[in-house]
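Peer 1: Pasted the sequence and its predicted model underneath.
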Amino acid sequence: MSVQLWKVLVPALGLSLLWTACKKEEAATLPDEQTFNDLRLSGTIEDDPALVNKAPLLLSADFLTAYRTARKGGNGKPGTTTPVDTTTTTTPPPADTTTITPPPATDTTIITQPPSLPSGYLITMPSVRHQGTEGSCVSFAVTYARASEQYYKTRATNYNDAVNVFSPEYIFNQVGLPDCSGSAVTTSLDLLKNTGVCTWQSMPYSTNNGCSVAPSATQNAEAANYKIAAYSRIPDADLTAIKTMIASNHAVIASFTIDGSFKNAYPGFIWKSLTGNSGSHTMAICGYDDAKHAYKAINSWGTGWGDAGYIWIDYDFFPVAASAYTYVMTL
């Protein structure tokens, strides 16, 4: 079994992989024109495996078929196990790769796939913002996704900071590390589920007031109006499931190991290889294009980075750089 196939199937088996959520990017100022060279990377934080395993698993029928085929082993005979190649993986293999059980039916949903997916699709997203000196990429990714959910739910025609753009400050100040260096995806999504999130206008994002300012009673009351009903996890290599979610206007939250080429992304760049490790980062996947063979992600480093604040990520490379699971929310 190849490394990539191991990454495809092991998450679906409920064998949790710890994954870091994000890092601190330090900068003296916060203009959109700021380049990545002004930033400095540092700490990360892992998802709680208990929260990861608690999230329902979404799979496409295509992915489940591949899983069942792989269970038969490399020679196609039931009951055999294909050896796992871990020579080039950047994440540790599970402690026991010989005991394979299918996902529990009560925790797994096979998504309804359309007869055919469009060859490309882009979700209308809010404006690209800049996280500046705090490791708040997770908070930006989840609030980008939450904003797009609100936009499509209400059939809006534009984004407005007082109506359907939400506050990363509200999320990060409650779940981030005390030194403002990072936060975890599942913890952030749990906050959205249990508490909600207020609008950007009610609690604007700032890198100048630390990350410990607690929300007010008024902000909490507003946040309660914008809870999510649930969130689910999707294996990083389930291309059909991820594309189906995007084509249904659901942004997909994903964490990545990043490198120098990612940091120096430019217009037209498609991220296809990983050289070294410069930390971990979280973004919202909001589009795809079969002609490019790539997903499109919105970042939180301002419009001066990448392709006006976005980046394209090759389909086949995505599971190499991404964490074991991606996440999608429902209202």
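Peer 2: Cool, the structure landed.

Peer 1: okay, CA-based contacts and neighbour counts for the rest of this
Peer 2: OK.

Peer 1: Nearest residue to Phe269 in space, please, no chain neighbours.
Peer 2: Trp312 (6.7 Å; Cα to Cα, 6 or more residues apart in numbering).

Peer 1: Just confirm the one you found is within a helix.
Peer 2: No. Secondary structure of Trp312 (DSSP: H, G, I helix; E, B strand; the rest coil): strand, not part of a helix.

Peer 1: count of neighbours near it?
Peer 2: Neighbour count for Trp312, taken as other Cα atoms under 10 Å: 27.

Peer 1: any residues touching the host helix or strand of Ile242, and which ones?
Peer 2: Following DSSP states H and E, one finds Ile242 within helix 239-247. With Cα atoms under 8 Å, 6 or more residues apart in numbering as the test, helix 239-247 has contacts from 58-60, 62-63, 111, 113-114, 117-118, 121-123, 234, 251-252, 285-288, 315, 328.

Peer 1: repeat that with 7 Å
Peer 2: For helix 239-247, contacts defined as Cα atoms under 7 Å, 6 or more residues apart in numbering pick out Leu59, Ser60, Asp62, Gln113, Tyr121, Ile123, Ala251, Cys286, Gly287.

Peer 1: residue contacts, Ser278?
Peer 2: Applying Cα under 7 Å, 6+ apart, the residues near Ser278 are Ile258, Asp259, Gly260.

Peer 1: Sort out which of those residues are in strands and list them.
Peer 2: Taking DSSP state E, every one of these sits outside strands.

Peer 1: Would you state the helices of the stretch 1-150 of the chain in chain order?
Peer 2: Listed in chain order, the helices of the stretch 1-150 of the chain (DSSP state H, counting those that start in this stretch) span residues 3-12, 49-54, 61-71, 137-153.

Peer 1: right, so of those, which gets closest to Ser280?
Peer 2: Evaluated over the helices of the stretch 1-150 of the chain, closeness to Ser280 peaks at helix 137-153, with 9.7 Å, by Cα to Cα.

Peer 1: Check it against this one:
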Amino acid sequence: MRFFLPLLLIALACTCVRAQQPAAAYGTARSPAVSLGVADAQVLDQLMFYIPGVGSPSREDLVRQNIKSYMMPIRQAPGQQLEWAYSLASAVEYYQNLNSNYKDNLSPDYITLNIAAQGKQPTIEDGLRLLIQQGTVSASIMPFGSSSIPGAVYSVPKFTIANFGYLFQPEMRARNRVFEVRKALSRGNPVIVELLTDASFTGLQTNSYTPGAETAETHYLTVVGYDSEAETFELRGLYGRHWADAGYVRISFDDFGLLAQRGFVLIPKL
């Protein structure tokens, strides 16, 4: 019995330490996800990082947020079928470069060529799973536009992610899509979206986009900011810096809610 009280005090002290741990920020370990691709909104909310110094839970950032200054320069995808891979590589770069003095470009072609080598027509979900299981490499090893995988990739570091989440899917209401994207951005996370557009979209020369009558094309872009007062999102395109507003375009919340079909957010690996 004389040892019981000291042991009880130690147990209580340990319990208090655990209870006082703050919500995990980027750089703080989380429990591993149980499956590839998280669709449950509550689970995703727990897994999605808050990025210190970029995202903020303050009231000001609920009004306005933009992370494009942390992204690498605008790129131009060689074709519509590769937009998703370029979007994924840019998002992984964002997390990789946040805490690094050396800013690296990552290869989208490594993603697509690895999937194609499996005899499959690559999709964004295939790319996300590859980033979890294998990752991609620096574009200094496998440059943009590569048509084959060089042997050097087997002896260099791979850049991976822990998981990804389906932030929204087609069955979600338009206003809820807007809410979920704002929440992810307010924490400092870019959102990759599958967007329906008309045929004029890739030739846009204005800083904002309003859809025409027929939205038959599908494109992948990255949402990097929002302004609640103007009720607009800012999206990063893959059509070069002369497209729209130096490679970026604004879309109203209402149009975004109707046009955005699926949204993805990455869970970075520490």
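Peer 2: Noted; the coordinates are in hand. Given the structure is predicted, the values throughout are model-derived calculations rather than measurements.

Peer 1: Please work out the TM-score for the two chains.
Peer 2: TM-score of the superposed chains, computed with TM-score structural alignment, normalised by the length of structure 2, equals 0.70; 218 aligned residues with a Cα RMSD of 3.0 Å.

Peer 1: what's the mean gap between the helix holding Ile242 of structure 1 and the aligned bit of structure 2?
Peer 2: Compared with structure 2 after fitting, helix 239-247 of structure 1 deviates on average by 2.0 Å (mean Cα distance after the TM-score superposition for structure 1).

Peer 1: As a check, name the ranges of all strands in structure 1.
Peer 2: Assigned by DSSP E, the strands in structure 1 fall at 57-59, 108-110, 120-122, 230-235, 252-257, 270-271, 280-289, 294-298, 310-314, 325-330.

Peer 1: could the ones you listed go into CSV alongside distance to Thr143 of structure 1?
Peer 2: Written out in CSV, the entries for the strands of structure 1 read as follows (distance: least, Cα to Cα, whole Å):
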stretch, distance to Thr143 of structure 1
strand 57-59, 21
strand 108-110, 25
strand 120-122, 17
strand 230-235, 13
strand 252-257, 10
strand 270-271, 24
strand 280-289, 9
strand 294-298, 11
strand 310-314, 16
strand 325-330, 11
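
Peer 1: deepest of the ones you listed, which one?
Peer 2: The highest average neighbour count among the strands of structure 1, using mean count of other Cα atoms under 10 Å, belongs to strand 280-289 at a mean of 27.

Peer 1: Against which helices or strands is it packed?
Peer 2: If contacts are counted by 3 or more Cα pairs under 7 Å, 6 or more residues apart in numbering; DSSP states H and E, strand 280-289 of structure 1 sits against strand 120-122, helix 137-153, strand 252-257, strand 294-298.

Peer 1: which residues touch that strand?
Peer 2: 20-23, 44, 119-123, 137-138, 141, 144-145, 246, 251-258, 294-299.

Peer 1: which bit of structure 2 covers that strand?
Peer 2: Under TM-score structural alignment, strand 280-289 of structure 1 corresponds to residues 218-227 of structure 2.

Peer 1: and that stretch, how far from structure 1 on average?
Peer 2: Mean for stretch 218-227 of structure 2 is 1.2 Å (mean Cα distance after the TM-score superposition for structure 1).

Peer 1: so who does the residue most central in space within structure 1 touch?
Peer 2: Centroid check for structure 1 by Cα atoms, centre = their mean gives Ala254 as the closest residue, at 1.8 Å. Contact analysis of Ala254 of structure 1 by Cα under 7 Å, 6+ apart lists Thr282, Met283, Ala284, Ala322, Ser323, Thr326, Tyr327.

Peer 1: Of these, just say which sits nearest to Arg68 of structure 1.
Peer 2: The closest of the contacts of Ala254 of structure 1, once distances to Arg68 of structure 1 are taken by Cα to Cα, is Thr326, at 21.1 Å.

Peer 1: Would you mind finding the match for that closest one in structure 2?
Peer 2: Match for Thr326 of structure 1 (TM-score structural alignment): Gly263.

Peer 1: what sits against that match?
Peer 2: Tyr166, Leu167, Phe168, Gln169, Val191, Ile192, Val193, Glu194.

Peer 1: Correct me if wrong: the fifth one contacts Arg262.
Peer 2: Right, Val191 of structure 2. No. Contact criterion Cα atoms under 7 Å: Val191 of structure 2 and Arg262 do not qualify, at 9.9 Å.

Peer 1: Ala85 of structure 2 pairs with which position in structure 1?
Peer 2: Structural alignment (TM-score structural alignment) places Ala85 of structure 2 against Ser139 in structure 1.

Peer 1: Please apply the same query to Arg241 of structure 2.
Peer 2: Per TM-score structural alignment, Arg241 of structure 2 is aligned with Thr303.

Peer 1: Distance check, that match against Ala145 of structure 1.
Peer 2: 18 Å (Cα to Cα, to the nearest Å).
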